[in-house]
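A.B. asks: Curious how this folds, go ahead:
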Amino acid sequence: MTSTPELQPVIVGAGPAGIRAAQTLAAHGLRPIVIDEAARAGGQIYRRPPAHFKRTPQTLYGTEAARAAAVHAAIDGLQGRIDHRPDSLVWSVQDQQLDVLHGPTQTTHTVPYGQLIVATGATDRVLPVPGWTLPGVYTLGGAQVALKFQGCAIGSRVVFAGTGPLLYLVAYQYAKAGVEVAAVLDTARFADQLAAVPALLRQPAVFAKGVYYVAWLRAHGVALHSGVRLVRMQGDERVRSVVWAESGREHTLDCDAVGFGYALRSETQLADLLGCRFAFAPLHRAHLPERDAAGRSSVPGVYLAGDGAGIMGADAAEWAGELAALTLLADHGVAVDAQRANRLQQKLEKLMGFRAGLERAFPFPEDWAAQASDDLVVCRCENITAGELRRAVANSGADEMNRLKALTRVGMGRCQGRMCGVAAAEILAHATGRPVAQVGRLRGQAPIKPIPIHLVPADSPTHEEVTA
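C.D. replies: Coordinates of the predicted model:
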């Protein structure tokens, strides 16, 4: 084992990618700093409940219980060998120092770094529909957090809608937990999914799980509809029903909660503040930070791993986290297992075909922007509608996302574009007649997420921006 005492890398994120990166660094004699927003490591996919929680791993994670247990055991086994800092939000970065907010104490401090592994994960990709701001409407990820972390459901009669593998997984988890799942409404067509089968069979175990979820739901009486168009969610003080169109006819289904989403989007704000170069990735329909096959970003000393650099799933995140750590070590003269690194690269490359199959099975609804009415709220933080975005394009000739942001304040609220950025880009692309790849992306701004204003130094440019 080769030890380099002066090398103490920092890892941001303690999901599958961050945990495997930390494990690899520790195995080579290093003591990395691991900064994570959650109280307990595991990430979203393997989110851990509070220590006193009574539900078993099998109940929480289903078919992924063994993988979740392995990841949790890995981080638990590292205690004392890593500097793990939970409940900590990296909200800004400058001069190779991370600004970190420690939630429980509401204090902020800086963490210097020389080498940094960014494993920030992903969030829901949202395309608004009328009524999406009603109480009782959640993203799929939010519905899953409630079940895993808090042991509660978002409602007693729930509709799940949108598209992507997560749609069926969350519906299965809710139904398995005893919640009445009124229906699963998938915008993807069954023909799309059938055509994708050859590509999906490249990962037969993962494909089999998906088939099992669908079969289980059908066997337990859950109505599954494909090729639908979500029309609206309606109610008074909270959502009471969902209206969707199928084969040219509208249908209404009563419910008291909705979980919806269109797969996932990468959390890229930190990579942006670090100065990483971005490029449009057609497979992900998003601008993503560039990285080479080994995990190096365009910024020396900064490595990218997991879904924060492109949605590839939990297994790929583990491989990418380990690979990024091996790359970091090799770049700094530490002897590593080169054959292992090559195998990890090969596994990740092989997964690309399967990932393309998922996009074919659950395609992005490219007609969404054309069907979005002018009164549809796109940015709920600033209450900006699709019509306001279109008028800004028509009146000013805005054809780039940051110009549109300056004119309308879209993406300037608490979510910093996490909820509205995808939808706003689609509206802009449709209004200008340009491909979404050409309208740009919302640039990351500090603070990445909301923090108490009294914690921002008075002489900081960020303070001036927040108080202006």
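A.B. asks: When you work out contacts or count neighbours from here on, use the C-alpha atoms and nothing else.
C.D. replies: OK.
A.B. asks: Next, the buried residues of stretch 18-37.
C.D. replies: Within stretch 18-37, the residues that qualify as buried by neighbour count (16 or more other Cα atoms under 10 Å) are 18-26, 28, 30-37.
A.B. asks: so where do the helices sit in the stretch 351-468 of the chain?
C.D. replies: Defined through DSSP state H, counting those that start in this stretch, the helices belonging to the stretch 351-468 of the chain, from first to last, are 368-371, 386-396, 401-408, 421-432, 461-467.
A.B. asks: Run the angle between the fourth one and helix 386-396 for me.
C.D. replies: Orientation note: helix 421-432 sits at an angle of 50 degrees relative to helix 386-396 (axes from the mean of the first three to the mean of the last three Cα atoms, to 10 degrees).
A.B. asks: Quick one: closest of the helices of the stretch 351-468 of the chain to residue 308.
C.D. replies: The stretch from the helices of the stretch 351-468 of the chain with the least distance to residue 308 (Cα to Cα) is helix 421-432; that distance is 15.5 Å.
A.B. asks: What are the boundaries of the helices in the stretch 151-300 of the chain?
C.D. replies: Taking DSSP H, counting those that start in this stretch as the criterion, the stretch 151-300 of the chain carries its helices at 165-176, 190-195, 197-200, 204-219, 269-273.
A.B. asks: Another for comparison:
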Amino acid sequence: MTAPGAEKVVIVGAGPAGIRAAERLVQAGIRPIVIDEGIKAGGQIYRRPPQGFARRPEQLYGSEARKAVALHTVFDRMVAAGQIDYHPQSSVLTIAGHFLQALTPTGRRDFTYDRLILATGAMDRLAPIPGWQAPGVYSLGAAQIALKAQGVALGSRIVLAGSGPLLTLVATQLLKAGAKIAAILDTSSIRDQAAGLPGMLARPGMVLRGLLMRAKLGRLYHAGVTLDRIETDERGPVGLCWRDARGRAHITACDMVGLGWHLRAETQLAGLAGCMFDYDESWSQWLPRTDRMGRVAEGLYLAGDGLRILGADAAEVAGRLAATACLADMGLSSPDATSDLRRLGRYERFARAIARAFPWPGEMVRAVPDETVVCRCEGVTAGQLRESVVYGGGEANRVKSLARVGMGRCQGRYCQLAGAELIAEKARINVCDAGRLREQAPARPLPIGEWVRDA
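C.D. replies: So this is what the prediction gives:
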């Protein structure tokens, strides 16, 4: 058996959760291995620009600039001091039996570990509408990455559509950068948003910042809309057809559309590592099953938005809690977790209120026409998916085998939730009864040369 102080700990992800987990382990005398897909640590929320990028943190991160700089500084200090074994630009491909493989800048590499902390974050949650497969239609996260990393607005006349805080945030950031936005279309109604407000007051400062950002959007913002289709030509979008809260039809001319309905937890690696999942009605998605500290089982821990969609501040807390649980399980001294658990409870109340205020548009997804592309990787339409349900029944993996939905490059990350809605609608079952797609390795695309080299 490995002595507690000699156990090898691997952290996957260097966003807020992964950085705070690493910091806590380093404080206890542990030198963790940190594997991250980014060029630099910070995650999506605090993504860092390339070397020589002129914009200041206040311009990049707004009111979150101090938090971003603090996290960057902590991590860079640990790297410079040799307190962590850091592997940037590295994607974990598979996990099995205290062993993982990652694609690094120098090729495929094997890592062994005694304990594993997954801080994999979240990604855009997308819903299909006719025309969304066209070039020039991006996720809100992609629009934000282009703005943060390169100072680029992905269009000269932009329409942003979806729901959730990210919609308001990206719109505000683009407007501040001088981009021309034609409309901001929110599928959440004012009534839904008002219903979530009491719970959101668990974080009044955050609510105030959100309201101030919303005020800056002015008449560009429309709530309670229904998205009908994106009109396109050979170059991409030319207009978005939508109906307002009163049912009146509109067509807004554009050359770029950004879509997003809050976030979905990135759980591919958690599934490969053996996590169990429960369907969470609040977030309308499958989420990993852990204890309050993020402990899945002996030697496996989850933290951040890959566990619960609670935001960057909560991710820092969850990272500390996961590392604290890890230290306790190793028999090492660990800080008292009471205050962090209390703080995490407050963040969760706020996040559940956000989910209520900006719900996933399940009814809109179920009503998409048969010709609508659902799986953009494989070109599977809603009609093909519905037909597969008729032949194979209402189970997600069976439908996948028949229709190929979820078999493409993204492995269902973009289409699984919408596909489940369509399966449930056709089979007349609850969404959770359709089940979830089983994870398959490799979790990320891998150059064929990496396998040929082994052969």
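A.B. asks: Need the TM-score between these chains.
C.D. replies: Counting by TM-score structural alignment, normalised by the length of the second structure, the TM-score of this superposition works out to 0.96. Behind it: 449 aligned residues with a Cα RMSD of 1.4 Å.
A.B. asks: ok, back up a step: include distance to residue 158 of the first structure and mean neighbour count when you put the helices of the stretch 151-300 of the first structure into JSON lines, please.
C.D. replies: Supplementary listing: these in JSON lines, determined by distance: least, Cα to Cα, whole Å; neighbours: other Cα atoms under 10 Å:
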{"stretch": "helix 165-176", "distance to residue 158 of the first structure": "9", "mean neighbour count": "21"}
{"stretch": "helix 190-195", "distance to residue 158 of the first structure": "22", "mean neighbour count": "15"}
{"stretch": "helix 197-200", "distance to residue 158 of the first structure": "29", "mean neighbour count": "18"}
{"stretch": "helix 204-219", "distance to residue 158 of the first structure": "14", "mean neighbour count": "14"}
{"stretch": "helix 269-273", "distance to residue 158 of the first structure": "32", "mean neighbour count": "22"}
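A.B. asks: Redo the helices of the stretch 351-468 of the first structure as CSV? Include mean neighbour count.
C.D. replies: Compiled in CSV, the helices of the stretch 351-468 of the first structure are given as follows (neighbours: other Cα atoms under 10 Å):
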stretch, mean neighbour count
helix 368-371, 15
helix 386-396, 17
helix 401-408, 18
helix 421-432, 22
helix 461-467, 12
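A.B. asks: so which of those helices comes closest to residue 234 of the first structure?
C.D. replies: Proximity of these to residue 234 of the first structure was assessed by Cα to Cα; the nearest stretch is helix 368-371, lying at 17.7 Å.
A.B. asks: Which among the helices of the stretch 351-468 of the first structure is found nearest to residue 93 of the first structure?
C.D. replies: Taking Cα to Cα as the measure, the helices of the stretch 351-468 of the first structure were each checked against residue 93 of the first structure, and helix 461-467 came out nearest at 11.2 Å.
A.B. asks: Give me the contact list for the closest one.
C.D. replies: Counting by Cα atoms under 8 Å, 6 or more residues apart in numbering, the neighbours of helix 461-467 of the first structure from elsewhere in the structure are 446-447, 453, 456-458.
A.B. asks: how about a cut-off of 10 Å?
C.D. replies: Outside of helix 461-467 of the first structure, the residues that reach it under the criterion Cα atoms under 10 Å, 6 or more residues apart in numbering are 92, 445-447, 453-458, 468.
A.B. asks: The residue nearest to residue 201 of the first structure when sequence neighbours are not counted and residue 405 of the first structure, how far apart?
C.D. replies: Excluding the flanking residues, the one nearest residue 201 of the first structure by Cα to Cα, 6 or more residues apart in numbering is residue 207, at 6.3 Å. Relative to residue 405 of the first structure, residue 207 of the first structure is positioned 40 Å away (criterion: Cα to Cα, to the nearest Å).
A.B. asks: Then residue 299 of the first structure?
C.D. replies: In this structure, residue 299 of the first structure and residue 405 of the first structure are separated by 27 Å, where distance is defined by Cα to Cα.
A.B. asks: Equivalent analysis for residue 7 of the first structure, please.
C.D. replies: Counting by Cα to Cα, the separation of residue 7 of the first structure from residue 405 of the first structure is 41 Å.
A.B. asks: before we move on, what about residue 246 of the first structure?
C.D. replies: Taking Cα to Cα as the measure, residue 246 of the first structure falls 35 Å from residue 405 of the first structure.
A.B. asks: likewise residue 255 of the first structure?
C.D. replies: The value you get for residue 255 of the first structure to residue 405 of the first structure, if Cα to Cα is used, is 35 Å.
A.B. asks: what's the answer for residue 186 of the first structure, then?
C.D. replies: When Cα to Cα is applied, the distance between residue 186 of the first structure and residue 405 of the first structure equals 31 Å.
A.B. asks: Name the secondary structure element that contains the corresponding residue of the second structure for residue 334 of the first structure.
C.D. replies: Aligning on TM-score structural alignment places residue 334 of the first structure opposite residue 332 in the second structure. Under DSSP states H and E, no helix or strand contains residue 332 of the second structure.
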